[in-house]
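Engineer: Structure here, sequence nowhere to be found:
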């Protein structure tokens, strides 16, 4: 009877349940710690909860309905809840993606949540080697590849310049000439007319210029040059 219980694929001991939940907590915590160190929205606790919840649902999917295995009209599908987890985690990941008007952020955090949920499912299914190896690979990707990307790949940065000026035609010509001289790509320009701040001042314009700034170009130096252009009242950057 004991042998039948041990070799029963629908049975898992409480000790093994505890082991898998603790391992999910540990692996999710490692990824979450890296995200927390980088000040991302989904940090330590979020990643732990995602991994732990995924592991619990995988355990439930595999062993929670073992009492109904011998029923003639019941089909037990251990992968059904796992598929629902993968689909559902997309909604949580979507909440970390932000569109700021000039760039999209949070894609890596959303992807890390998705991978952490997969790690939790793998731990719940008993794939210890695969889940541990995947965690190491995720940490290498998030930390080491991030350093590599910042140094060799991410050579350009997006910025929004807000410029208030007097003369429309002259301001556009001067700003365009300055940006072209510094090899700065203009992605989009928004123009808005506004009233002068002081008495006797004519109408002014507000320019919102979305640019791609080369990594070697100093933003403060560029703002100072724009500020000293004729007719420019003030300039700011986001």
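Structural biologist: That came through fine. None of the values given here were measured: they were computed from a predicted structure.
Engineer: switch to C-alpha atoms for all contacts and neighbour counts from now on
Structural biologist: Will do.
Engineer: Off-centre distance for the lengthiest helix in the chain?
Structural biologist: For the chain, the helix reaching the highest residue count under DSSP state H is reported as helix 14-37. On the basis of CA atoms, centre = their mean, to the nearest Å, the separation between the geometric centre of helix 14-37 and that of its chain is 20 Å.
Engineer: Return the set of buried residues in it.
Structural biologist: 17, 20-21, 23-36 (16 or more other CA atoms under 10 Å).
Engineer: Which residues does the helix or strand following that helix contact?
Structural biologist: Proceeding N to C from helix 14-37, the next assigned helix or strand is helix 44-63, under DSSP states H and E. Counting contacts by CA atoms under 8 Å, 6 or more residues apart in numbering, the residues outside helix 44-63 that touch it are 10-12, 17, 20-21, 24-36, 77-82, 85, 113, 116-125.
Engineer: Which residue ranges of the chain form strands?
Structural biologist: 98-99, 104-105, 156-165, 185-194, 204-214, 232-237 (DSSP state E).
Engineer: got these as CSV, with distance to residue 48 and mean neighbour count columns?
Structural biologist: As requested, the strands of the chain are arranged in CSV below (distance: least, CA to CA, whole Å; neighbours: other CA atoms under 10 Å):
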stretch, distance to residue 48, mean neighbour count
strand 98-99, 22, 10
strand 104-105, 22, 12
strand 156-165, 32, 19
strand 185-194, 39, 13
strand 204-214, 37, 20
strand 232-237, 37, 16
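Engineer: Tell me which of these lies nearest to residue 137.
Structural biologist: For the strands of the chain, proximity to residue 137 was assessed by CA to CA; strand 104-105 is nearest, at 22.0 Å.
Engineer: From the contact counts, what lies against the closest one?
Structural biologist: Under the contact criterion of 3 or more CA pairs under 8 Å, 6 or more residues apart in numbering; DSSP states H and E, the helices and strands touching strand 104-105 comprise strand 98-99.
Engineer: this is the other structure I want to compare:
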């Protein structure tokens, strides 16, 4: 049927947007949520037609729809994190809730409504972000956990911190391990939580090119809104 395909396609578009921004609940998760919501609604509408008897057995399809909303609520709650007083993951959790609604609309045959809401999602996530950055210059909406290792005594840490701040990222937390011997060299492992609003891909590349840096990994990225 066309309905699940429409739900999967629209949900995948939203999932792709989350995936490109390196958020949790990306392409696969959103596509599954949207397609499954459409399937459940179709089952609710047509799956029990053989047991319905007028005046004796009556089915209320809205009850299944209500259970979809409740179930997705638990999934969204698992995406929200509270760390050091900051609430994160709300946008991604809301996107999962939104994708479920889009899947339900597609499953109910309201394809135009599902398409309109999908378009509105991109207006909100991209358009509103640009507006916010113009109204509040330097506003921060992304947190990443950057982990890297450098050779002690080469001034690598100072250079990395300069690269990070020059790229307009703010260092919220920095923790260093004691130097350990690796291949006859003293290596320090660093975990840095930084926040900013630009794409971290170039930043990570610049950190990896800093003198004395042995390795760099991009541990996580989260919504701050």
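Structural biologist: Received the coordinates, thanks. Nothing here was measured: the structure is a model prediction, and the numbers come from that model.
Engineer: what's the TM-score here?
Structural biologist: After superposition, the two chains reach a TM-score of 0.60 (TM-score structural alignment, normalised by the length of structure 2), with 144 aligned residues with a CA RMSD of 2.2 Å.
Engineer: Which residue is the nearest non-sequential neighbour of the alignment partner in structure 2 of residue 104 of structure 1?
Structural biologist: Using TM-score structural alignment, the partner of residue 104 of structure 1 in structure 2 is residue 87. Closest residue to residue 87 of structure 2 in three dimensions, ignoring its sequence neighbours and counting by CA to CA, 6 or more residues apart in numbering: residue 81, at 5.8 Å.
Engineer: quick one: furthest residue from the center of structure 2?
Structural biologist: residue 55 (47.5 Å; CA atoms, centre = their mean).
Engineer: which residues touch residue 13 of structure 2?
Structural biologist: Taking CA under 8 Å, 6+ apart, one finds 27, 118 in contact with residue 13 of structure 2.
Engineer: separation between the alignment partner in structure 2 of residue 45 of structure 1 and residue 11 of structure 2?
Structural biologist: Aligning on TM-score structural alignment places residue 45 of structure 1 opposite residue 28 in structure 2. Distance of residue 28 of structure 2 to residue 11 of structure 2, given as CA to CA, to the nearest Å: 9 Å.
Engineer: do the same with residue 190 of structure 2
Structural biologist: Taken as CA to CA, the span from residue 190 of structure 2 to residue 11 of structure 2 is 38 Å.
Engineer: One more: residue 119 of structure 2?
Structural biologist: Distance from residue 119 of structure 2 to residue 11 of structure 2, counting by CA to CA: 11 Å.
Engineer: what residue of structure 2 matches up with residue 149 of structure 1?
Structural biologist: The pairwise alignment with structure 2 assigns residue 149 of structure 1 to residue 132, based on TM-score structural alignment.
Engineer: which part of structure 2 lines up with stretch 82-89 of structure 1?
Structural biologist: The aligned range for stretch 82-89 of structure 1 in structure 2 is 65-72, by TM-score structural alignment.
Engineer: can you pull the buried residues of that stretch?
Structural biologist: For stretch 65-72 of structure 2, the neighbour count (16+ other CA under 10 Å) marks 65, 68, 69, 72 as buried.
Engineer: Nearest to residue 181 of structure 2 among those residues?
Structural biologist: Each of the buried residues of stretch 65-72 of structure 2 was checked against residue 181 of structure 2 using CA to CA; the closest is residue 72, at 48.2 Å.
Engineer: residues in contact with that closest one?
Structural biologist: Counting by CA under 8 Å, 6+ apart, residue 72 of structure 2 has contacts 96, 97, 100.
Engineer: Check the residues you listed against residue 221 of structure 2 and report the nearest one.
Structural biologist: Out of these, the one with the shortest distance to residue 221 of structure 2 is residue 96. That distance is 17.2 Å, counting by CA to CA.
Engineer: I figured the closest one hits residue 74, correct?
Structural biologist: No. Counting by CA atoms under 8 Å, residue 96 of structure 2 stays clear of residue 74, with 10.6 Å between them.
Engineer: which of these two has more neighbours?
Structural biologist: Neighbours around residue 96 of structure 2 and residue 74, counted as other CA atoms under 10 Å, are more numerous at residue 96. The numbers are 27 against 12.
Engineer: Map the more buried one across to structure 1 for me.
Structural biologist: Residue mapping for residue 96 of structure 2 onto structure 1 gives residue 113, with TM-score structural alignment as the criterion.
Engineer: these two touch, right, that match and residue 93?
Structural biologist: Yes. At 6.4 Å, residue 113 of structure 1 counts as touching residue 93 under the criterion of CA under 8 Å.
Engineer: Overlap in contacts, these two.
Structural biologist: Shared between the contact lists of residue 113 of structure 1 and residue 93 (criterion: CA under 8 Å, 6+ apart) there are no residues.
Engineer: so who does the residue nearest to residue 210 of structure 1 when sequence neighbours are not counted touch?
Structural biologist: Ranked by CA to CA, 6+ apart and with sequence neighbours excluded, the top spatial neighbour of residue 210 of structure 1 is residue 160, at 4.6 Å. If a contact means CA under 8 Å, 6+ apart, then residue 160 of structure 1 has 102, 208, 209, 210, 211, 237, 238 as its contacts.
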